[in-house]
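Undergrad: After the sequence you'll find the predicted model.
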Amino acid sequence: MSTAGPRATTLDLLARLVAFDTESSKPNLALIDYVCGYLDALGVAHVRIPNATGDKAAVFATIGPQIDGGIVLSGHTDVVPVTGQAWTTDPFTLRIADGRAYGRGAVDMKGFCALALAAVPDFLAADLARPIHILLSYDEETTCLGVADTIARFGTDLPRPAAVIVGEPTDLEVADAHKSIVTYFTTVHGHEAHSAKPMLGANAVMAAADLVSELNRIADAMIARGDASGRFDPPATTVHVGTISGGTARNILPKVCTFHWEFRGLPDLDMAEIPALFAAKVATTLTDRLNRYGDYGRIETVEEVAVPGLAPEPGSEAERLALRVAGRNHTISVPYATEAGRFQAAGIPTVVCGPGSIDQAHQPDEYITLAALEAGEAFMARLIAACVAS
């Protein structure tokens, strides 16, 4: 196969990718245009998959035979904000110093994207028996929905892969499990009245306090249940209220109170359990607390984000391949959520395995070590060997 076109190093490509400000609140199209131009110059088949509003897009590229059964290298192009962080230098200009490459997204996870793109000429030069796909997505940092439209096309107008490697930073350990994350906004609508006459209204803050207390109780129950697998830290499903706001004055029954909450579930948690427990408390709070003096109030809960967990699949195609290519003999779990659960929910074996440490992600002066990038290049070389030998 032809390898005509530009030959760029991993650092060259990382510098180009970091230079695009792709905070999740902003479009990523300039970066996608650059990547598509790079792939065009190499003669690599690819498809752009835009979002509904057209301000963001994913790109899915295939090197090797146009058949099912390939391997997807999945990375996201969006990054977390830099606002309020004390960076030593411009976060969108890659800086090399002390054996490290500094820049927003350097480790999370434009480093993996750069490694995959830099390896394309080597993928092309190899006689691949099974295809290697590169999927670059968007909105991972907010919803993990940037891969959904691509996944929906697998097995229709896009080849259906046999395995996915999500390249989040794991120091090239192979992670086969992570928790889910589901977030909600709950709004309690009360009715204003003088605080001296509470029977004339409905106190939204006090009703919300009952609901937050119930979330505390659920959290304690999850802690008591623990983690039978013994693989997670903390060793339980967690429940958390992050913000709460309501009321106008000390002597007015509050009209509105809103709180933002989440749970992060172990892979074996029934995703409907905690919402059902909370809904039961909402029902009693409406009758016993909010509307005890009349039909004054209501409670609304809106699901904001639901990211499925990643459950272990011992012996899966993804696990066996990643362990072989990474040179590992066991799997780990990770405490953060990724796009991996969405692939697995679609029936595609998936693991998380990428260069660098999550400890450097989301920080000012985020970095990936040059040694980690070198290890990533060796990972790509071994992946080629595995896909040639298949």
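TA: Yes, it's here. Since this is a predicted model, take the numbers as computed values, not measurements.

Undergrad: switch to C-alpha atoms for all contacts and neighbour counts from now on
TA: Fine.

Undergrad: Tell me who's in contact with the residue lying closest to Asp108 once chain neighbours are set aside.
TA: What sits nearest to Asp108 in space, not counting adjacent residues and going by CA to CA, 6 or more residues apart in numbering, is Ala361, at 5.6 Å. Applying CA atoms under 8 Å, 6 or more residues apart in numbering to Ala361 gives the contacts Gly105, Val107, Asp108, Tyr367.

Undergrad: do the same with Val18
TA: Residues near Val18 by CA under 8 Å, 6+ apart: Phe92, Thr93, Leu94, Gly103, Arg104, Gly105, Ala106, Lys110.

Undergrad: Would you agree the third one is in contact with Ala101?
TA: Yes. With contact defined as CA atoms under 8 Å, Leu94 reaches Ala101; the gap is 6.5 Å.

Undergrad: coming back round to it: next, find the distance separating the residue nearest to Asp108 from Val307.
TA: 19 Å (CA to CA, to the nearest Å).

Undergrad: same thing with Thr350?
TA: Distance from Thr350 to Val307, counting by CA to CA: 15 Å.

Undergrad: the longest helix in this protein is where?
TA: helix 204-225 (DSSP state H).

Undergrad: which residues of the stretch 201-350 of the chain fall in strands?
TA: Applying DSSP state E, counting those that start in this stretch to the stretch 201-350 of the chain gives strands spanning 238-246, 256-264, 298-307, 331-334, 350-352.

Undergrad: Just the residues contacting the strand or helix carrying Phe379, thanks.
TA: Per DSSP states H and E, Phe379 falls inside helix 370-389. The contact list for helix 370-389 (CA under 8 Å, 6+ apart) reads 10, 99-101, 111-112, 115-116, 119, 122-123, 126-132, 171-172, 321, 325-326, 354-356.

Undergrad: Separate out the buried members of those.
TA: Buried subset of the contacts of helix 370-389 (neighbour count, 16 or more other CA atoms under 10 Å): 10, 100-101, 111-112, 115-116, 119, 123, 126-132, 171-172, 321, 325-326, 354-356.

Undergrad: Just those residues: which are in helices?
TA: Reading helices off these with DSSP H, I get Thr10, Gly111, Phe112, Leu115, Ala116, Phe123, Leu321, Val325, Ala326.

Undergrad: ok, and what's touching stretch 59-72?
TA: By CA under 8 Å, 6+ apart, the residues outside stretch 59-72 that reach it are 32, 36, 44-49, 120, 123-124, 127-137, 150, 155, 159-165.

Undergrad: ok, of those, which come out buried?
TA: Going by neighbour count (16+ other CA under 10 Å), those have 32, 36, 44, 46, 48-49, 120, 123-124, 127-137, 150, 159-165 buried.

Undergrad: dropping in the other structure now:
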Amino acid sequence: MRRLLENRLVTMMPQTRTPKTETPQIMTPKEMLAKLVSFNTESQRSNLDLIHFCRDYLAGLGVESTLAHNAEGNKANLYATIGPKIDGGVVLSGHTDVVPVAGQDWTSDPWTLTERDGRLHGRGTCDMKGFDAIALALVPEMLAAPLKRPIHIALSYDEEVGCQGARVMIAAMAADGLKPAAVIVGEPSMMQVVTGHKGGLRMRTTVRGHAVHSSRVDVGVPAVMVAGRLIDWHNQVMAQNKTKADAGNGFEPPYTTLHVGVVQGGTAVNITAEHCSFTHEVRCIPGESFETYAQRYGAEVAALEAQMQAIAPQTGIDFVVTSDTPAMGPEENGAAEELCRRLTGDNGRHVVAYGTEGGLFQRAGWSTVVCGPGDIAQAHQPDEFITVAQLDAGTAFVRRLIADLARPAP
């Protein structure tokens, strides 16, 4: 068993599992998908039941895996290497968490894989347990190849809430000395090779006002109205970005967007609100800086806060960044892009507006692309599905990857 570094951060809490000796269970990608869907791994819940299943499944095949937990110990990433323990090879990266089903009108049980008209329905089938299932189900074929260069399977927690798990997992993988040549993030791309996506900066702002009767709003500080000015700042900046957009960059829309998603505040129509809070985000195109937007917003906050405190010194505005996930940009002569184009035959230029863990892998210095089965339009939807055809396409792709890595390195 690999000896773990004694000084690893407690938030990683790595654990290894001694391979079992019983007869391994062989599953098709569809059977594996049904099993993964059966675990309710909404982001607000633990994913440990799914992770422990994956760990034990791999152990039954003789594959050792490592778990890297969150600080609370109720969630974990898993990574495992199939093939020789050498530098190079490919990471197949997927997340295990899914978005909630509450409030959605499902026609079948979201936690039971249901096939209808060539579609496999269930929460996470598209985003992105379909890719996870393919990678896990084909491990016996990876072992039989045999591989000349390794495949690293990497399954993370909390991608849907700011890519929290991948940060811990990537650090743990690097600390274990893994040096892959390429990372394939299997988010749904209809098996197109995506070389760029926007990044996401998420924030929360709380305005502390001064409550008075609304008839004397001149001596009060209405937190809701102050928040409204900050919210409108997002509209103004986005409008400016739109006028400077490069229509040829491939993004839809082709500029950095700003958005406010949730607003809470106020107690009555005739009281100037004492509190108001809202959550907001910036989705940056590659090449633009989160820090620049945070600084610009911070300057706007400071100017409004000074006006508020001139009326009531105890008032103020608290602004925090809750997550920042970097954009993923096209690489010059990127190993991951070259590999996936060769295996898929896709030579088109594809970038997407949604974010993934790809930017974090790229920031770690690992060549990365997004390429996976399914249509992003089905992600997060009621009756979410992946088509059987797309699951088969993803399976064929990973089989071609196995064959490629079974050949001696060029």
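TA: That came through, no problem. No experiment lies behind these values; they were computed from the predicted model shown.

Undergrad: Need the TM-score from the superposition.
TA: Once superposed, the chains reach a TM-score of 0.95 (TM-score structural alignment, normalised by the length of structure 1), with 388 aligned residues with a CA RMSD of 1.7 Å.

Undergrad: follow-up on the earlier one: report the two of the contacts of Ala361 of structure 1 separated the most.
TA: Farthest pair in the contacts of Ala361 of structure 1 (CA to CA) is Asp108 and Tyr367. Separation: 8.9 Å.

Undergrad: Neighbour count for the two, which is higher?
TA: Neighbour comparison, Asp108 of structure 1 and Tyr367: the larger count goes to Asp108, with 31 against 27 (by other CA atoms under 10 Å).

Undergrad: what sits against the counterpart of Pro267 of structure 1 in structure 2?
TA: Superposed on structure 2 with TM-score structural alignment, Pro267 of structure 1 falls opposite Pro286. Residues near Pro286 of structure 2 by CA under 8 Å, 6+ apart: Gly196, His197, Lys198, Gly199, Ala327, Met328, Gly329.

Undergrad: gap between the counterpart of Val72 of structure 1 in structure 2 and Val398 of structure 2?
TA: Counting by TM-score structural alignment, Val72 of structure 1 corresponds to Val91 in structure 2. Distance from Val91 of structure 2 to Val398 of structure 2, counting by CA to CA: 11 Å.

Undergrad: Of the two, give the one with the bigger neighbour count.
TA: A count of neighbours by other CA under 10 Å puts Val91 above the other of Val91 of structure 2 and Val398, at 26 against 20.

Undergrad: Check whether the more buried one sits in a helix, strand or coil.
TA: strand (DSSP: H, G, I helix; E, B strand; the rest coil).

Undergrad: ok, it to Arg149 of structure 2 distance?
TA: 11 Å.

Undergrad: Quick check: chain neighbours aside, which residue is closest to the spatially most central residue of structure 1?
TA: What sits nearest the mean C-alpha location of structure 1, by CA atoms, centre = their mean, is Thr338, with 3.3 Å. Among residues not flanking Thr338 of structure 1 along the chain, Cys144 sits closest, at 6.8 Å (CA to CA, 6+ apart).

Undergrad: Can you tell me what Glu159 of structure 2 aligns to in structure 1?
TA: Per TM-score structural alignment, the equivalent position to Glu159 of structure 2 in structure 1 is Glu140.

Undergrad: Please name the residues that touch its match.
TA: Glu140 of structure 1 is in contact with His76, Asp78, Gly146, Thr338, Glu339, counting by CA under 8 Å, 6+ apart.

Undergrad: what's the matching residue for the fourth one over in structure 2?
TA: So the one you mean is Thr338 of structure 1. Using TM-score structural alignment, Thr338 of structure 1 pairs with Thr356 in structure 2.

Undergrad: quick one: that match and Ala302 of structure 2, what's the gap?
TA: According to CA to CA, Thr356 of structure 2 and Ala302 of structure 2 sit 32 Å apart.

Undergrad: Please apply the same query to Gly355 of structure 2.
TA: 30 Å.

Undergrad: neighbour count winner among the two?
TA: Neighbour count, other CA under 10 Å: between Gly355 of structure 2 and Ala302, Gly355 has more, with 23 against 13.

Undergrad: The more buried one against His197, yeah?
TA: Yes. Here Gly355 of structure 2 reaches His197: they are 6.0 Å apart, a contact under CA under 8 Å.

Undergrad: And Pro282 of structure 1, what's its match in structure 2?
TA: Not Pro; residue 282 of structure 1 is Val. Matched by TM-score structural alignment, Val282 of structure 1 corresponds to Val301 in structure 2.

Undergrad: Repeat that for Arg250 of structure 1.
TA: Alignment note: Arg250 of structure 1 maps to Val269 in structure 2; criterion TM-score structural alignment.

Undergrad: need the contact list for the residue nearest to its match when sequence neighbours are not counted.
TA: Leaving aside its sequence neighbours, Val269 of structure 2 sits nearest to Ser214 (CA to CA, 6+ apart; 7.8 Å). Residues counted as contacts of Ser214 of structure 2 (CA under 8 Å, 6+ apart) are Gly220, Val269, Asn270, Ile271, Thr272.

Undergrad: Distance to Ala294 of structure 2 and neighbour count for those residues - can I get that in CSV?
TA: Shown next, in CSV, are the contacts of Ser214 of structure 2 (distance: CA to CA, whole Å; neighbours: other CA atoms under 10 Å):
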residue, distance to Ala294 of structure 2, neighbour count
Gly220, 28, 21
Val269, 32, 9
Asn270, 34, 14
Ile271, 31, 18
Thr272, 28, 26
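
Undergrad: that older thread, could you identify the residue of structure 1 that aligns with the residue nearest to Val269 of structure 2?
TA: Matched by TM-score structural alignment, Ser214 of structure 2 corresponds to Ser195 in structure 1.

Undergrad: Repeat that for Thr387 of structure 2.
TA: Using TM-score structural alignment, Thr387 of structure 2 sits opposite Thr369 in structure 1.

Undergrad: I'd guessed its match sits against Gly356; true?
TA: Yes. Contact criterion CA under 8 Å: Thr369 of structure 1 and Gly356 qualify, at 6.9 Å.

Undergrad: Tell me the residues that contact both of those two, please.
TA: By CA under 8 Å, 6+ apart, Thr369 of structure 1 and Gly356 have no common neighbours.

Undergrad: Chain neighbours aside, what residue packs nearest to the alignment partner in structure 2 of Leu11 of structure 1?
TA: Structural alignment (TM-score structural alignment) places Leu11 of structure 1 against Lys30 in structure 2. Leaving aside its chain neighbours, Lys30 of structure 2 sits nearest to Ala133 (7.4 Å; criterion: CA to CA, 6+ apart).
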